[in-house]
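*Asks:* Let's see this in three dimensions:
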Amino acid sequence: MEEKNYQQYNRSHLKIYNSLTEKKEFFKPIHKDHVGIYVCGPTVYNHLHLGNCRTFISFDVIFRYLKHLGYKVRYVRNITDVGHLENEYYNAEDKIYKKSRIEGLEPMEIVHKYTLSFHNLLNILNVLPPSIEPTATGHIIEQIDLIQELIKKKLAYEINGSVYFDLKEYIKLYPYAYGVISKNKMDKLFHKKLKFLEEKRGFQDFSLWKKAPSNHIMNWSSPWGKGFPGWHIECTTMSTKYLGETFDIHGGGIDLKFPHHECELAQAIGIYNKSCLAHYWMHINMLTLNGKKMSKSTGNFLELKDLIQDKICEKNFYPSIFRFYILQSHYRNIMDFSDKGLMDAEKGYHRIIKAIKILRNFEPKTSEKTLINNFNVHHWINICYQAISDDFNTPLLITHLFQATGFIINNSLQNINISHINLLKKYMVYFVFDILGIQETNYHEENSKKLKILIKRLIKFRTEIRKQKNWIVSDRIRQELFHIGILIHDNKIF
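*Replies:* Next comes the predicted model:
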């Protein structure tokens, strides 16, 4: 089968698990050759932990595969730089504003610092940048416009300078529309007895616009006075601005199903009066640690620097191995992080890379073109595509890659048709590098000890330079270390 035929066949056979219907569905884009994806990005008030990384690695594979199938993909991933409140209860604080007080920096310094950290981390993990990366603060006017539209339709109300979405009024108009993603039962939701802001009509009503306290730096003028937007309205605003009132895929971590994605959907249905916002809703499951959710607030988390900076000098650990480790579990399954799993992934990673190097350097000793072997390359290509086309089943694809790897390493390639060898080489590269996004390391055992010593001394030297407040040199060293895959997160120097 020719390459174009593989693409066309797998376009029509691609299945995606839809959180709306809770089943796999054949993917049918709204426009034949174009796909629109919106993924909820980070709130930039801290460094990403490994659980966050899993979400963005998973959607990177989805992005890569859709492009591999020949689609023109517009991938929108936002940056939340204002409005993400800790909760909807009393004295709730904006996460970025709170972090700015803790670190003694301006809110936009916090935003800049952790946006750079986010980009650097994803670059190290070989995550492709999105087509568009809009920010909440860059779309204040558009958010105000949508809030006004909701007020006009009596689906929102203003009180004391704040605006709230009226969920009871919404459900009167759309009785079965709230809870379709998270499967929450409305009768249980409305009968909860929780404390909430007295100015709200009901505890379930969520913020669209919050009145800013007099000392709150992050505020904008609005028809309701000085304030800032709520968390949910930004995503409805930016997704529809860049992808239209209805688009193909909306995604994020599983923890965003409720309330964030339910609120996004409610806002969109209320504004545009359409049955859906996205045709397919995708959610990446948790990467747990010690059997519990990774969370900064509980201290149960790991960052990539914990695996690279602290262990590279001992275990020669590379970011691509972590990426490979993540992809050995299906994105919809809970995955518990373990050192053993990571070390097993390292062995598997090096084995696959070894096979690719053998293919790359192979030189046939005969010109015979009719030699055959019991390894059927065409069948192998088909089952690899079947795996990735079945709701992006990366662990099954990796199993097939190991099958080919075993053949390449353990058998003589002299017994296979040279055209099949070229085909095998081509599709190993496609599946490993282009679709899974795995990178080949340039690690050499004989140089490892010298490299370990050099890196340790360089980090130690940089620490001394920082104490002298020589920021230019220390930043340059950090940048150079970053280029070889070493992340450094600094503590504050007083």
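*Asks:* switch to C-alpha atoms for all contacts and neighbour counts from now on
*Replies:* Noted.
*Asks:* The residue nearest to the spatial centre of the chain is in what secondary structure piece?
*Replies:* Against the mean C-alpha coordinate of the chain, by Cα atoms, centre = their mean, the closest residue is Phe56 at 1.7 Å. Secondary-structure element containing Phe56, defined by DSSP states H and E: helix 50-68.
*Asks:* this one next, for a side-by-side:
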Amino acid sequence: MQHNLTVYNTLTRTKEKFEPIHPNLVGMYVCGPTVYSDVHLGNCRTFVSFDLIYRYLLHLGYKVRYVRNITDAGHLEGDNDEGEDKFAKKAKIEQLEPMEIVQKYTLGFHDVLRLFNTLPPSIEPTATGHISEQIEMVKQIMENGYAYEVNGTVYFDVDKYIQEHNYTILTNRKLEDLLNNTRELGGQDEKRGRLDFALWIKAKPEHIMRWPAPWSVGFPGWHIECSAMSRKYLGDQFDIHGGGMDLAATHHTNEIAQSEACNHVQPAKYWMHTNMLTVNGARMSKSAGNGFLPGELFTGNHLLLKRGYSPMAVRFFMLQAHYRSTLDFSNEALDAADKGYKRLMAAIGLLDKIIPASQNKIDVDIKTLRGRCYAAMDDDFNSPVLIAELFELVRLINSVYDGNQQIDATTLKMVKELIQHFVFDVMGLKEEQGGTDSEQTETLMDIIIDIRNEAKKNKDFTTSDRIRHELSAIGIQLKDSKDGTLWNKI
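*Replies:* So this is what the prediction gives:
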């Protein structure tokens, strides 16, 4: 079937038809984490969102080169490239080599994303593994006249750049506003302009992570790493550049400037950003005391959480909001998502218990429903609408299982394919209870049903009804039929 996939492009602030630069081949770069602390939920929301995008592009048949970087070089506090280096500070406190910190938090990051069932990227480059590429890019920018060196540190010349380019094209902000929000130059400041930013920074004697470069022994600025790595693996221009919306104003704005100054072309055709997280309506942050880590969300070990929630329930919760919408965490919203996820999985569990009608009887148009599912995802990856369509399918499955509707074998096969494509392949959900636990549950339910059947045979209806009612109270429904007693989670 034909697909008219549209994506919202932050660069143009409009929805555009998705047309990759090279047919059937998509280059996608997503800014990864800085690995000197635990991954936070804002990161997780971004990576789950782009996992959905990645999965859908693969489902449509595109070959996708998905690059997600790891920031492990150590960067200075704040956007002005000033202050104490975070890696050095942490290394001193924990008495570790910086790369021990990198390894610890990189493994933790991967562990969390595995719990969320995200697919690994095609390439996951590190900043420290691409120092030479960053140095070469800085050289090229200087040769093109858009950077200058002062005392071993190289700065990007924003004033020169804005004479020929739109520096705020991504955010549409006024330069006057940017200047007003930037501190005045002090007597010791080396930069020519207040908006200039460091491409290469001369290391102080106490700085641990350092590399030799033509200008000094130092380390790269924060912004240059993504430009250098995306260029190496995806070329001067590629299709999708993604990240959280908090990166747009500074990091991505400076990425565009660097890349254009070096390569004379916009680095990405489509810029896509995920929205922020809130907790009970307030912005999530550590300073506000309302920020929690994924592990705390899973265990419920946080003052704001009534209980823990499984990774798949949290993933389902995240997908209930469009990636460009604010996602608000609350116990009520998480409880609702948990119930919705379990209801979806319970319906899927009934599929193998449904006996198709002997005649070619179809009470629902699956082809139309499938078309609506594709239409939802083609509309800028609209997962909330997709979920609403899938719950139409849940209602159908439950109705057929209860004997209120009938479907033939061909239609039942189409239903199963639709579930596989959209629930598992595209949304990336999975049944969390598996293996031995699942087998034990099946065995236990067989024993309970046998006891109940024996009670009914002996006309002990009090015991029979008690078993049914108490199972119902814990979310398990029994259904008596001519084929025996079946059960499902409700």
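*Asks:* now the helix holding Phe56 of structure 1, how far from the chain's geometric center?
*Replies:* When distances are taken as Cα atoms, centre = their mean, to the nearest Å, helix 50-68 of structure 1 is centred 6 Å away from the chain's centroid.
*Asks:* got a list of contacts for it?
*Replies:* By Cα atoms under 8 Å, 6 or more residues apart in numbering, the residues outside helix 50-68 of structure 1 that reach it are 7, 73, 75, 122, 125, 127-128, 252-253, 284-288, 294, 301-304, 323, 326-327, 331, 392, 434-437.
*Asks:* picking that back up, give the equivalent position in structure 2 for the residue nearest to the centre of structure 1.
*Replies:* The pairwise alignment with structure 2 assigns Phe56 of structure 1 to Phe47, based on TM-score structural alignment.
*Asks:* what's the answer for Ile435 of structure 1, then?
*Replies:* For Ile435 of structure 1, the aligned position in structure 2 is occupied by Val426, per TM-score structural alignment.
*Asks:* can you check Lys226 of structure 1 too?
*Replies:* With TM-score structural alignment as the criterion, the equivalent of Lys226 of structure 1 in structure 2 is Val217.
*Asks:* Now for Asn180 of structure 2, how many residues are close by?
*Replies:* A count of neighbours around Asn180 of structure 2, defined by other Cα atoms under 10 Å, yields 10.
*Asks:* In which helix or strand does the counterpart of Glu86 of structure 1 in structure 2 reside?
*Replies:* The equivalent of Glu86 of structure 1 in structure 2 is Glu77 (alignment by TM-score structural alignment). When secondary structure is defined using DSSP H and E, no element contains Glu77 of structure 2, which sits outside every helix and strand.
*Asks:* Quickly note the distance from the nearest residue to Glu77 of structure 2 once chain neighbours are set aside to Val102 of structure 2.
*Replies:* Using Cα to Cα, 6 or more residues apart in numbering and skipping residues adjacent in sequence, the residue nearest Glu77 of structure 2 is Gly83, 5.1 Å away. Remark: distance between Gly83 of structure 2 and Val102 of structure 2 (Cα to Cα, to the nearest Å) = 20 Å.
*Asks:* Check Asn290 of structure 2 too.
*Replies:* Using Cα to Cα, we find Asn290 of structure 2 at a distance of 26 Å from Val102 of structure 2.
*Asks:* Compare those two and say which is more crowded by neighbours.
*Replies:* Neighbours per residue, other Cα under 10 Å: of Asn290 of structure 2 and Val102, the larger number sits with Val102, 21 against 17.
*Asks:* Looking at structure 1, name the residue matched to that one.
*Replies:* Matched to structure 1 by TM-score structural alignment, Val102 of structure 2 sits across from Val111.
*Asks:* just the strands in the stretch 151-300 of structure 2 please.
*Replies:* With DSSP state E, counting those that start in this stretch, the ranges of strands along the stretch 151-300 of structure 2 come out as 153-156, 197-202, 211-212, 217-220, 238-244, 268-274, 277-279, 282-283.
*Asks:* Pull up the aligned stretch in structure 1 for the second one.
*Replies:* Mapping strand 197-202 of structure 2 onto structure 1 (TM-score structural alignment) gives residues 206-211.
*Asks:* same deal with the fifth one?
*Replies:* When structure 1 is aligned by TM-score structural alignment, the counterpart of strand 238-244 of structure 2 is residues 247-253.
*Asks:* sorry, back to before: now the match of Lys226 of structure 1. Nearest residue, chain neighbours left out?
*Replies:* Distance criterion Cα to Cα, 6+ apart; nearest residue to Val217 of structure 2, sequence neighbours excluded, is Trp211 at 5.3 Å.
*Asks:* From Ile131 of structure 2, how far out is the one you found?
*Replies:* Taking Cα to Cα as the criterion, Trp211 of structure 2 is separated from Ile131 of structure 2 by 8 Å.
*Asks:* These two - which one has more neighbours?
*Replies:* Set side by side, Trp211 of structure 2 and Ile131 show more neighbours around Ile131, with 21 against 16, by other Cα under 10 Å.
*Asks:* residue in structure 1 matching that one?
*Replies:* Applying TM-score structural alignment, one finds that Ile131 of structure 2 aligns to Ile140 in structure 1.
*Asks:* close enough to count as contact, that match and Gly227?
*Replies:* No - look at Ile140 of structure 1 against Gly227 with Cα atoms under 8 Å: they stay out of range, at 10.5 Å.
*Asks:* Now do the shared contacts for these two.
*Replies:* By Cα under 8 Å, 6+ apart, Ile140 of structure 1 and Gly227 have these common neighbours: Trp220.
*Asks:* Who are the contact partners of the counterpart of Tyr280 of structure 1 in structure 2?
*Replies:* Superposed on structure 2 with TM-score structural alignment, Tyr280 of structure 1 falls opposite Tyr270. Applying Cα under 8 Å, 6+ apart, one finds that Tyr270 of structure 2 lies in contact with Val7, Tyr8, Asn9, Thr10, Leu11, Asp239, Ile240, His241.
*Asks:* Looking at structure 1, which helix is longest?
*Replies:* Scanning structure 1 for the helix with the most residues, using DSSP state H, yields helix 339-361.
*Asks:* so where is it in structure 2?
*Replies:* Going by TM-score structural alignment, helix 339-361 of structure 1 sits over residues 331-353 in structure 2.
*Asks:* Need the residues that contact the matching stretch.
*Replies:* For stretch 331-353 of structure 2, the surrounding residues in contact (Cα under 8 Å, 6+ apart) are 305-306, 309, 312-314, 316-317, 391, 394, 397-398, 401, 416, 419, 431, 488-490.
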